[in-house]
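Chemist: next one to model:
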Amino acid sequence: MNEFPQSIQFRYQWRTYQKKILADMAALLQNKRVHLVAPPGSGKTVLGLELMVRLNKPTFILAPTVAIRNQWAERFLELFWQGDKTPDWISTDIRQPAFVTIATYQGLHSLCSFEDSGGFEGDDVDIATEHQTESLGGKERKEAYKRLLDMDFQTLIVDEAHHLRAAWWKSTIDFRRSLNKPTIVALTATPPYDVSQKEWKNYIDLCGPIDAEIHVAELVKEGDLCPHQDYIYATTPTVKEAEPLLAFHNEVTSFMQQLKTDKAFISFVEQHRYITDPANQAQEMLANQAYFSSLLIFLHACSSEAWKQPAKLAGLYEKNIPPFEEEWAEELLDHLLFKDAEMDEKQSPLKDIRQHLQRIGAIERRKVTLRSTKTFDRSLVNSLSKLDAMTDIVSFEASKLEDKLRLVILADYIRLIDLPKHRGDEQPLTRLGVIPIFEQLRRHIDSKVKLAVLTGSTVIIPTSAKKRAEKEAEKVGLELKLKPLAHDPNYLLLTVDDNTRANMVSIITAVFTTGGIHVLIGTTALLGEGWDAPSINTLIMASYVGSFMLSNQMRGRALRIERDNPNKTANIWHMVCIDTEQYDGGHDCLSLQRRFKSLIGLGTEDNIIESGINRLAFPKPRYRRRLLKESNEKTFAQAANRQLLADRWKKAVAMEGRPTEEISADARSIPRPLWFGTTLKAMIVIGFLTLWQGVTVERPSSYGSKTEMTFYLVYPIVVSALFAAPFFWKAIRIWWRNSTIEKSMESVGEALYKALHQAGIVETPWEKDAISTIKAGHGTLECWLKIGTTYEKTVFLKALQEVIDPIEDPRYLLYRQSKAHFRTRKDYFAVPTELGRKKATAEMFHREWKKHLGKAELVYTRSFEGRQILLQGRVKAMSAVFVPRSERISAWR
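Modeler: All right, here's what the predicted structure looks like:
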């Protein structure tokens, strides 16, 4: 078989945005590469299949998981194939390739490397994996791989390729190189914008530059995704969970106080080589600037004078020294006890300190942990307070939607052993999971709310749904084996065997869709991806194990439109347990913030569409119980008005827009201009010449005529104006370009882009107003580039982050010094890596900087003097720990 049967074609109508994408593809396919970005629910798979049919060549499709692999086959049969039976030229078995072969990355890697290793980023313990090749020996694998190559695939489709670990990545690249110049079709929902330049280049090497992007806003506008909103419900640890946590924090507080009054330890730190001989330790201190900073910060907190001399060398002023808190104590003690090769942890006072830390449980695997421990981190993620949160959320949604409620809860584990064995066997719930969640809701929710459980091995339905379930089973020729739950006859336990397992999901989904079930609790592995249930109008994400890609897939379950319900909206609930004793809220809060970087949606207060947690106006640190309670109340008030949500989405997508990648930065990190010096020069010139003029006026008798006198009066004015004009003009120009913080951000961006263009790193010429910046609330700015290719925008934004973020280890930096209010101010800014590789390109950036932001000195940091300045810059950066780093966000503008 060399081509598809002529009858193969898409059986339905294309959506508007899909038509637009396909219209552009003809030209793109001539380059033998197509790279499409599209969110879950956009029909990304269908577009990939259409491109496959248009290319009309033997095709190999790589999917990230078994569920998504099977989805590719199912979508083709449902949307393109005209027959009843699966044709023999489609294969999902990599051992038996066909004209269209669909496999997982793991399956391909197993054939290529003759081993089973690697995997997806994150702890995806619930993602099904490929087992087809596990039973094959080395010879059989080689034969299977040869059969694969003999198919001479001319089309290679890679789905979500960027989430691969290095081992699978290498196997995929090697396989592509083994083919005869195939056409690459790359599809992804979340491009890896936040990876290193090297990883990005590897990704682009396989997938090519991004050719087209479908944005969530377009899908909602076209009616292909429903209006939706993410909501965060915050909890604090239960009393039982909080007791050991609070005891730990109290122990740490006591330890910190003792440490700052321990004369033996203070004396020990005062004798450290960084303190007694800093001039000869510059190279080492530069490599360990956080360690060096922690020494200074500790001595300052102890009122020791020893910090002053090394601080002077590092250019650190007392006003910039932060308080000695747990983070700095961890840095200090980690090095003194475990990392500093010249320290002997067995000597006093280090030995006593280590024993104290071990006694309070603040050492894990040779690492000091004063803010939290792995055990406490897990207790936050799996806090039982989330069971109460789910009760509150389900009760709230049921009160608003009543019989229209279609709520799904996704969890990581089943925990079948927690199901009571008989009436009266109900035990206190001790962990999260499908069964504990079911039991929590069964015990505390109104009996009118119909609950169900759906996993690969356990199915529970309400007794009231029995007839509906049996009716759906009859449609597929099955007879269900049902028996009452031993501890509650209002629910039935369905026996799942090999005969019923394949159809169980579709049967229960149908019962759920028709209202026989209001709340369906299942595992992420079974329902998190590839499951289609458009009736879902509420989702609670109680899953914390999978990768960020999986979060997007799970969330996508609720966003799909429902044909018979044009007014559908979806509420997606995220729960977070916050440790109020930690400034940042603890591990669970930080993890939630990272997850939201890939979740795009509508702001809760403004009609903006972007990624990141800031759009939800969630409280900022420091977190307090009262603030969290108020936040939850406000969240429920917002979630209650679904019609307002739909109206706000309509307004947000009404205007023409396009997807953008942006930088969100704290306003305090934005470089401000130095134009005082140029103004001063002008004033000195004018002052000097005015003095001359004053002297001439005082001696009118020395002039022979009024004409001569007028000349000597006017001459200084003209000369001073001519001499001062350049300085005044430069000052005015710089001031005008930087009159607001937004304009300063744009000036930095303009200087950077022009330097990148001069260096040949970006090709698109500069245009006026090519950079936009807005104030985004909470003291942040958002900046994006309106010109250039996706690659050029990525390069620009990465470089911009290097400039405005705390300095690390650049090859070149910009240094400037100014005086204001009788104080000397020193600023340090990195020359981005792309421009810092060569002196010539670094100088391009230096020249543009001076034009747009005023005087600065270009410093080569690999020289002795340069390293001294770099050390000063890094120590200053360490003192600015409470100025958050910039973030990449996706938005619709």
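Chemist: rest of the way, CA atoms for contacts and neighbours
Modeler: Will do.
Chemist: buried residues, stretch 178-194. List them.
Modeler: 179, 182-193 (16 or more other Cα atoms under 10 Å).
Chemist: now what about it, what contacts it?
Modeler: 29, 32-40, 44, 48, 51, 149, 152-162, 176, 200, 206-208, 549, 598, 794, 888 (Cα atoms under 8 Å, 6 or more residues apart in numbering).
Chemist: is it true that Thr172 touches Leu111?
Modeler: No: contact criterion Cα atoms under 8 Å: Thr172 and Leu111 do not qualify, at 10.9 Å.
Chemist: look at the two and report which has more neighbours.
Modeler: Higher neighbour count among Thr172 and Leu111: Leu111, with 25 against 22, using other Cα atoms under 10 Å.
Chemist: now that the more buried one has come up, it's in contact with Lys142, right?
Modeler: Yes: the pair Leu111 / Lys142 is scored as a contact, 7.0 Å apart, by Cα under 8 Å.
Chemist: overlap in contacts of those two?
Modeler: Joint contacts of Leu111 and Lys142 (Cα under 8 Å, 6+ apart) do not exist.
Chemist: could you also give me the structure for this next sequence, so I can compare it with the first?
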Amino acid sequence: MDAQPRPLADWRFDGELRPYQAEVLAQIPAAPADAAMHIVAPPGSGKTLLGLLLAVREGRRTLVLSPTLTIRQQWVRTARTLTAAPDSVSDDPESLADLTALTYQVLSVTGDSSPFDDLARAQWTDELTEAGRTEADAATWLAALAVDNRSQYRRGIRKRAARLRRRFAQARPDSLSRVLHPNALELMERIVEAGIDTIVLDECHHLLDHWAIVVAYLRARIRERGGTGLLIGLTATLPSPDDGTGFDNYTQLLGDVDYEVPTPAVVKSGHLAPYRAHVWFTEPVPQEAHFIRRSEAQLHELMVQVLSTPDGLSYLQEQLQPDVAESDSPPTETMRRLGIDRALSEDFAFAASCGAVLRAVAPRHPLCALLDPKLFGRAGTDDLLLVLARFSLGRLLPDPAARDQWRYVKGALADFGLHLTDRGIRRGRNPLETTLATSVAKDHAAVDILRRELAEPDGERIRAVVVTDVVESGDNRGLTGDAAPGALRVFDLLAADPVTAALTPVLLTAQHLRTTDTAAEQIADALQEALGVQAEVVDGVGATRVLRVPGYGGGRLVAAVSQLVSAGSVRLLVGTRGLLGEGWDCPAVNTLIDLTTVATSTGTQQLRGRTLRLDPQWPQKVAHNWSVTCLIPPHVDLDDSAELDRLRRRHSHLWGLSADDRTRVITGLDAALDERTRNLLDRVVAKDASTSIDELNRAALASLRPRAQTRDDWRIGEPYRSREREVVAVRAVRRSELTRIVPTVAAGTTWPFIAGAAVTGGLTITVCASAGQAMPLLAGIGIAAAGGVVTALASRTRAIARIIRRHHDPALIHLAAVQAVARALTEAERIPVLSDDAIEVDLLHLPDGSSRLRMMFQGPSRARTTLTDAVQELFGPVRTPRFLLRSVGSRGPGAWLPVPQQIGRRRADAQRFAQLWRETVTPCALVEPQGEEGLSVLRAARAHTGYLDGSAPRTTLWG
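Modeler: The predicted model follows:
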């Protein structure tokens, strides 16, 4: 009887693999013991081909799961290039083949947003039946509990759901099947019966809850039938550990990353387009500014009416003087200072807010003279709202006579997105944040950006995409009567502007297809030719027209419009991130204008990945990725940090060329803004009236370089070293602050050491004399002692020279300091032993004459992060550390440094760290602030702002 042919046995790839693709195939073993392969690589780096070749190597029937129809079709097209038998590839769940590509949704669970709740309820029912109830009685009891005591019912569900989430990947298939749709169960049984044994999970970062359950169930069923259930996970971005149990689910399925291809490596090897990140700053338009001004006035009125009252001032004073009120005698200045110190130690953030608010509402209050402006600075909006909410809970709610005032404050805080209840404060949707995030000014910025891009030397090559969160938002607070924020609004503006309208813009969403009135017939004809059906111009208003393509939507229409972009018929596409984000493939796009609120690692990198694919029609392609940020101007004394926080988080996930040093590839905002611009941004946020957002934007745009220069800066094709290093930057510390040379040198040449050397020398001479060499005893001892001292000093010369050289070299000082931190963490079993070259320190001389020290750490990811956190804490401002290190300087008291929390958890570890510091850096004292003396010590330590580089204290460096 003939043996069955091995699945995928005749599949071949005749092209040339990219270096990292070949390296993945060489480094990841076939049939790994944990039955999982986990690969991270950027969009456009060839993950589809790589996944197929891994599956071919395994030689088993394969199922490919992807999140969208567009991505599914990419797998089908690529798979069919590897085989001469097109029937061996299928995208039909009713006709499974050697390789079948489906979407996760086909196997999806029920529409319940929390499938673990269903599992938890089922488990609770089982527990009740095991305790003696019938199944019907258990179900009735649970239903009654859900109505009569909803909080207790939800608590029971949450507790069981949390346990299930932690161990769901090991759950029995029959347990998991309870939350799967019958149709999905039936399809998965057919998949198992068909002998599918390898599952390729494209964009596997989606495997957090629902789809993770699907994969876990399918894998368990395959294994029950004797299969391996090999998982091949492919993603451009790892989910964040902040996803909690979802992240745990993901790692249970796929384990650690087996191979990661960093985006810069793919760019430098010539397989992705070089790129630059840019930021356009704007401020609210007049109508929005009016709403913000009204909010500012409301907050000021609220502050005056509530916190300027005797009761409000008394509350603030009590928070800053927690023990003074208990004293019978009038407090002295010393007692007041200690009270402030104690408040900071008990709750630093809240005490700092109370002090800042007191300085704002009652600047002549006696306590204000004792409030250091470095710690108690400007009272920001968050400070005011926090203090108002806590005051209301602590003073107004318990007082029946303050009922009306409680209601007034509660209503006012709700306007700022804070819901005040008797259980505490819950944050809701902040209207200030919404106003800035959806500002009309951002739409105008899109027009301005495109005008600027078109004016550049490569302007005729611009193919741009403008991406929004939604088609049309239901929230247009502050803009009553105007169009709602979203893709429709920004498209109308782009279609009406004569410069951007010349780009033949098209709006494409799941329900909308529009273009300009002048281009409507042209686009309709082009779509008709591409799709083979009649496309018609329906209607429109003003400069826009609506197009309709009967029977077509989703992936086919997106592909057709993308072809028009590639052909240059359409040079500007507007849409939402749901359609033009993950999986959308249009290599001609070279300019992204991001108007979304996306700031997660996954969403950010997926959006930026749209512009990085190589364009066959422009081999010298360079991509520009723009973030648009709306800030409240400095002259308005209201602030909201959401936009800036979003900008910082977004860029923390992205690699890019440093704006200050284009030879470096880094993460963080300094890949988009140079130091001058970052400093201006800090001043704008700090409400410096001498600055403006226009000035900030001009500074940001001044660093915009021609695309050809950016391509040169990437140095494509040159050798590179693919490694990541965490970087902490500190300002160059005067050596007199950190070290003291005389005691350090003396540590190697102390009198006891010299006396010991003299005795040793005397004994040596005496031994020689007893061996037969004639010499008077006293003379011999004297000469020997002198000789011993000289010999001892000579033997220590090199060590002393090293100490002196280190004292005069800040890089060596800080290298010794970081090595002490690393060694302390290792001995405390927080990190493994690092290699000798894991720590580097460079001294950088900047154009303005200042200096920075760049401390760089490499090694295993978690160890690297732990060390970086500790070093950043060591050189940062003092807050509430358990231990302080007083590093003795040449002149004055030296430096107060907080012992990093990871070291200061145990006294023995902190003592060992201090010992290492004395041995390798400088004399020091370990201080545990306690009692009144400890509070005074903390006050002195907090007076110093730390040594971190304020413009860019931390980043990640590649290469």
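Chemist: TM-score for these two?
Modeler: Remark: TM-score between the superposed chains equals 0.76 [TM-score structural alignment, normalised by the length of the first structure]; 829 aligned residues with a Cα RMSD of 5.4 Å.
Chemist: returning to that earlier point: quick check, nearest of the buried residues of stretch 178-194 of the first structure to Pro227 of the first structure?
Modeler: Set against Pro227 of the first structure, the nearest of those by Cα to Cα is Ala189 (18.6 Å).
Chemist: got a list of what the counterpart of Gly612 of the first structure in the second structure touches?
Modeler: Correspondence of Gly612 of the first structure to the second structure, assessed by TM-score structural alignment: Gly668. Counting by Cα under 8 Å, 6+ apart, Gly668 of the second structure touches Arg648, His651, Ser652, His653, Leu654, Trp655, Thr955, Thr956.
Chemist: so who does the residue nearest to the spatial centre of the first structure touch?
Modeler: In the first structure, the centroid-proximal residue (Cα atoms, centre = their mean) is Lys597; its distance is 3.2 Å. Counting by Cα under 8 Å, 6+ apart, Lys597 of the first structure touches Ser611, Gly612, Ile613, Arg888, Ile889.
Chemist: list residues touching both of Thr172 and Leu111 of the first structure?
Modeler: When Cα under 8 Å, 6+ apart defines a contact, no residue borders Thr172 of the first structure and Leu111 alike.
Chemist: what's the first helix or strand after the biggest helix by length in the second structure?
Modeler: The residue-count maximum for a helix in the second structure (DSSP state H) belongs to helix 777-808. For helix 777-808 of the second structure, the succeeding helix or strand toward the C-terminus, using DSSP states H and E, is helix 810-827.
Chemist: mind listing the helices for the stretch 601-750 of the first structure?
Modeler: With DSSP state H, counting those that start in this stretch as the criterion, the stretch 601-750 of the first structure has helices at 625-640, 642-654, 676-698, 706-737, 741-758.
Chemist: ok, and the closest non-adjacent residue to Glu610 of the first structure?
Modeler: Counting by Cα to Cα, 6 or more residues apart in numbering, Ala891 is the residue found nearest to Glu610 of the first structure once chain neighbours are left out, at 3.9 Å.
Chemist: Asn398 of the first structure touches Val449, doesn't it?
Modeler: Quick fix: residue 398 of the first structure is Ala, not Asn. Yes: applying Cα under 8 Å, one finds Ala398 of the first structure in contact with Val449, separated by 7.2 Å.
Chemist: and the residue nearest to the centre of the first structure, what pairs with it in the second structure?
Modeler: That one, Lys597 of the first structure, aligns with Ser652 by TM-score structural alignment.
Chemist: what angle do the helix or strand containing Ala769 of the second structure and helix 777-808 make?
Modeler: Assigned by DSSP H and E, Ala769 of the second structure belongs to helix 751-770. Orientation check (axes from the mean of the first three to the mean of the last three Cα atoms, to 10 degrees): helix 751-770 of the second structure against helix 777-808 gives 140 degrees.
Chemist: name the residues of helix 751-770 of the second structure that are buried.
Modeler: Applying 16+ other Cα under 10 Å to helix 751-770 of the second structure flags 754-766 as buried.
Chemist: mind giving me the packing neighbours of it?
Modeler: The elements that helix 751-770 of the second structure packs onto, with contact taken as 3 or more Cα pairs under 8 Å, 6 or more residues apart in numbering; DSSP states H and E, are helix 777-808.
Chemist: and the helix it packs on, what does it pack onto?
Modeler: Counting contacts by 3+ Cα pairs under 8 Å, 6+ apart, helix 777-808 of the second structure packs against helix 741-746, helix 751-770, helix 810-827.
Chemist: Serialize those helices to TSV and add fields for distance to Val470 of the second structure.
Modeler: What follows is these, written out as TSV (distance: least, Cα to Cα, whole Å):
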stretch	distance to Val470 of the second structure
helix 741-746	63
helix 751-770	76
helix 810-827	47
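Chemist: out of these, the one nearest Leu493 of the second structure is which?
Modeler: Nearest of these to Leu493 of the second structure, taken as Cα to Cα: helix 810-827 at 53.7 Å.
Chemist: what angle sits between the closest one and helix 777-808?
Modeler: Orientation of helix 810-827 of the second structure against helix 777-808 (the same axes, to 10 degrees) gives an angle of 100 degrees.
Chemist: can you list contacts of helix 810-827 of the second structure?
Modeler: By Cα under 8 Å, 6+ apart, helix 810-827 of the second structure touches 732-733, 735, 806-807, 831-834, 839-843, 853, 855, 867, 870-871, 902-903, 909, 912-913, 916-917, 920-921.
Chemist: off-centre distance for that helix?
Modeler: Chain-centre distance of helix 810-827 of the second structure: 27 Å, with Cα atoms, centre = their mean, to the nearest Å.
Chemist: great, nothing more from me.
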